[in-house]
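Asker: Could you work out the structure for the sequence below:
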Amino acid sequence: MSLQNFLSRLDQLQSDAESAFSGASNAESLEEARVVFLGAKNGQFKDVQKMLGGIEPTDKRAAGMRLNEVKNAINDAFSAAKEALEGGGDSQVDPTFDPSLPGARPALGHIHPITQTIDHLTEIMGRMGFEVAEGPEVEDPWHNFVALNIPEDHPARDPLDNFYLAAAGVSSGDASAETGEGESLLRSQTSTVQIRVMKSRQPPIRIISLGRVYRPDAPDATHFPMFHQMEGLLVDRNVTMANLKTVLRVFANNYLGDDVEIRFRPSFFPFTEPSVEVDFLWNGTWIEFGGAGMIDPNVFEAVGYDPEKVSGFAFGLGVERLCMRRHGITDIRDLYSGDLRFLEQF
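Answerer: Now for the predicted structure:
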């Protein structure tokens, strides 16, 4: 028998066997097909294997290799068909499955509206050249009060208006014990960051700091004991109040919209002089969203700057109130309720 005829017979056997195995609809028909092709006594593969004896000696090596390949292919086809019928193969498809139906949408989380607001504020101020600076949330009285020109008898330092820490550890002879202050407190303003930045760098400085601050306020629609502030600081030569008003107006138009009405009211803060409060009109009511002013010379002296050579401004804006104005939220407590029905709207 010629090698070519032998190989053709093997190819035909492999094709017939694979077709028979894949077309078996149940275990009984698959077993019948196995006997036909792989039966030990009368299987077709056994018959073809016997033909190997009639092959020329010089062709037996190639014929034998092809015979083994076909045998392995037929066995693999039988195993795959058997696995599919038993439900373990990928080809087994659930008859109730409809690929045209939409799939189940996975439950994905998303960014909290406060974090979204912080990212947006950072992007807006970044376009005006402000870089982000960070500082600790647990501060000492020097950074939180003294360096900001807030005297010991100022109401802002009242123990009832701050979250002092480790107050029990202050000795009776310590000066801080006389004022009721502890050695550290949760920062009541992000202005502490501007002190740390000015202590470590020389002008020009143009930074913002966004983070949590803490005050023991009774929660209501517009107040919460923990909230977020954006502190801005610009220090250079020949900085004026006109620069401050321009920055705040550009910021308000970018974040709140070109149609927003804002106003500046004269005010007082120990660390700025002159000082203003900034309001925006919302639902017919003026809402305060921050304070600002030109940095007091005493603050410059506390960080080692010469107030005769440099000037600057600072502002602090309430992140929650900006977020509420943008999204039409009327109660700050909703932002911290953890109610997914509310948070999933953003």
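
Asker: can we go C-alpha only for contacts and neighbour counts from here?
Answerer: Noted.

Asker: where does F315 land in three-state SS?
Answerer: Three-state call for F315 (DSSP: H, G, I helix; E, B strand; the rest coil): strand.

Asker: Which positions within the lengthiest helix in the chain qualify as buried?
Answerer: If you go by DSSP state H, the chain has its longest helix at helix 60-85. For helix 60-85, the neighbour count (16 or more other C-alpha atoms under 10 Å) marks 63, 66-67, 70-71, 73-75, 77-78, 80-82, 84-85 as buried.

Asker: Please provide the structure for the following sequence as well, for comparison with the first:
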Amino acid sequence: MKERLVQLKEEALQQLQDVSNPQTLNDLRVKYLGKKGALTEVLRGMGSLSAEERPQVGEVANQVRTAIESIIASKQAAFVAEETNRRLQAETIDVTLPGKALATGAIHPLHKVAEEIEDIFIGLGYSIAEGPEVETDFYNFEALNLPKNHPARDMQDSFYITDEILMRTQTSPVQIRTMQASNGETPIRVICPGKVYRRDDDDATHSFQFHQIEGLVIGKNIRMSDLKGTLLQFAQQMFGADTKIRLRPSFFPFTEPSAEVDVSCAQCHGSGCRMCKHTGWIEILGCGMVHPRVLEMGGYDAKQVSGFAFGMGIERIALLKYGIDDIRHFYTNDLRFLKQFAKM
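Answerer: Below is the predicted model of the structure:
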């Protein structure tokens, strides 16, 4: 049996030495080392050997197996290295070619403007308050001095879900909720950002859904001059240090007196141009002193405290800040439009 093992080793090594491809190498491995291979067949005859012969034959068999496995491993490594070199030659990369830039995301211009507005008012000591977008008629209208059948309700064509539930038409309900939650404590300084909904024309300057930020200050001896100073500070930080503002008398049911606020045109600096319709001024928001009835609905004594409120559309501010002529650009997800703001 020893002679057969030695013969088997010489035969296998001779055939393995001449192998030229991985498939032939694997076939020879199975032929000599497989479960039905030549070495296994020889070892099956060990049962007929004496107890003294078995260790000697077993040692020779291990030497044969080790020799065959060694040359197979050497050949496999050579074939792997050869295949790797071949693939490297076939897949050579031209490092002089320009690379492909990865597309990166950016903050949407409306969110960018909203964050900028929030940062300005946070720097002035305000905090952020939020509330539900699906609101009750009480908080959206009645608590804001707009009782049932009030003619001013016609100013806001609303999305009603039931007779008493609707999509909020403004973020003003958050002001009432904030006042009620404060239990009459002062001061209050909050801004209320969020989406609002109105049945409106879908054109260059209107949308059925848009974004607002409203502000509310409640305390003792709050005056109209405090409101004007606050809005001047905001306008100068948002549009530039040389920005001027003016207040024009207006009407809002929840403030008295009320005013519309204009800023000097950033394009022409007040001299008149197409953007400001040659007036030198552009309207940006509405404001006023909180109506005594609204204070009372919020749980305050209107004889002891006063306050002011203001509200602006974020889209309106963004249109002016970036010189955009159509509000619909913000909602179409056109990457050609959005990419312009990636590096701002």
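
Asker: Now the TM-score, please.
Answerer: Here the TM-score for the pair of chains, by TM-score structural alignment, normalised by the length of the second structure, is 0.70; 266 aligned residues with a C-alpha RMSD of 2.8 Å.

Asker: Among the buried residues of helix 60-85 of the first structure, which one sits closest to E288 of the first structure?
Answerer: Distances from E288 of the first structure to these, taken as C-alpha to C-alpha, are shortest for A84 (70.3 Å).

Asker: residues near the closest residue to the closest one other than its chain neighbours, how many?
Answerer: Among residues not flanking A84 of the first structure along the chain, Q92 sits closest, at 5.6 Å (C-alpha to C-alpha, 6 or more residues apart in numbering). Counted with other C-alpha atoms under 10 Å, the neighbours of Q92 of the first structure add up to 12.

Asker: quick one on the thing from earlier: any idea which helix or strand comes after the longest helix of the first structure?
Answerer: Next helix or strand after helix 60-85 of the first structure toward the C-terminus (DSSP states H and E): helix 113-127.

Asker: chain center to that following helix: distance?
Answerer: Its chain's C-alpha centre and that of helix 113-127 of the first structure lie 13 Å apart, by C-alpha atoms, centre = their mean, to the nearest Å.

Asker: post-alignment, the helix or strand just after that helix versus the second structure, mean distance?
Answerer: Using DSSP H and E, the helix or strand that follows helix 113-127 of the first structure in sequence is strand 131-132. In the superposition with the second structure, the average deviation recorded for strand 131-132 of the first structure is 0.8 Å (mean C-alpha distance after the TM-score superposition for the first structure).

Asker: Helix or strand next in line after strand 131-132 of the first structure, which one?
Answerer: Counting by DSSP H and E, the next helix or strand C-terminal to strand 131-132 of the first structure is strand 138-139.

Asker: That next one - contacts with which helices or strands?
Answerer: With contacts taken as 3 or more C-alpha pairs under 8 Å, 6 or more residues apart in numbering; DSSP states H and E, strand 138-139 of the first structure sits against strand 184-186.

Asker: Trace the strand it packs on over to the second structure and give me the residue numbers.
Answerer: Residues 165-167 of the second structure are matched to strand 184-186 of the first structure when aligned by TM-score structural alignment.

Asker: next one: stretch 125-137 of the first structure
Answerer: Mapped onto the second structure using TM-score structural alignment, stretch 125-137 of the first structure covers residues 121-133.

Asker: which position in the second structure aligns with G304 of the first structure?
Answerer: That one, G304 of the first structure, aligns with G299 by TM-score structural alignment.

Asker: so I208 of the first structure touches E131, yeah?
Answerer: Yes - here I208 of the first structure lies in contact with E131, judged by C-alpha atoms under 8 Å, at a distance of 6.1 Å.

Asker: Give the residues shared as contacts by these two.
Answerer: Here I208 of the first structure and E131 share the contacting residues M125, scored by C-alpha atoms under 8 Å, 6 or more residues apart in numbering.

Asker: When those two are compared, which one has more neighbours?
Answerer: A direct count of neighbours by other C-alpha under 10 Å for I208 of the first structure and E131 places I208 higher, at 28 against 17.

Asker: To which residue of the second structure is the more buried one aligned?
Answerer: Per TM-score structural alignment, I208 of the first structure is aligned with I191.
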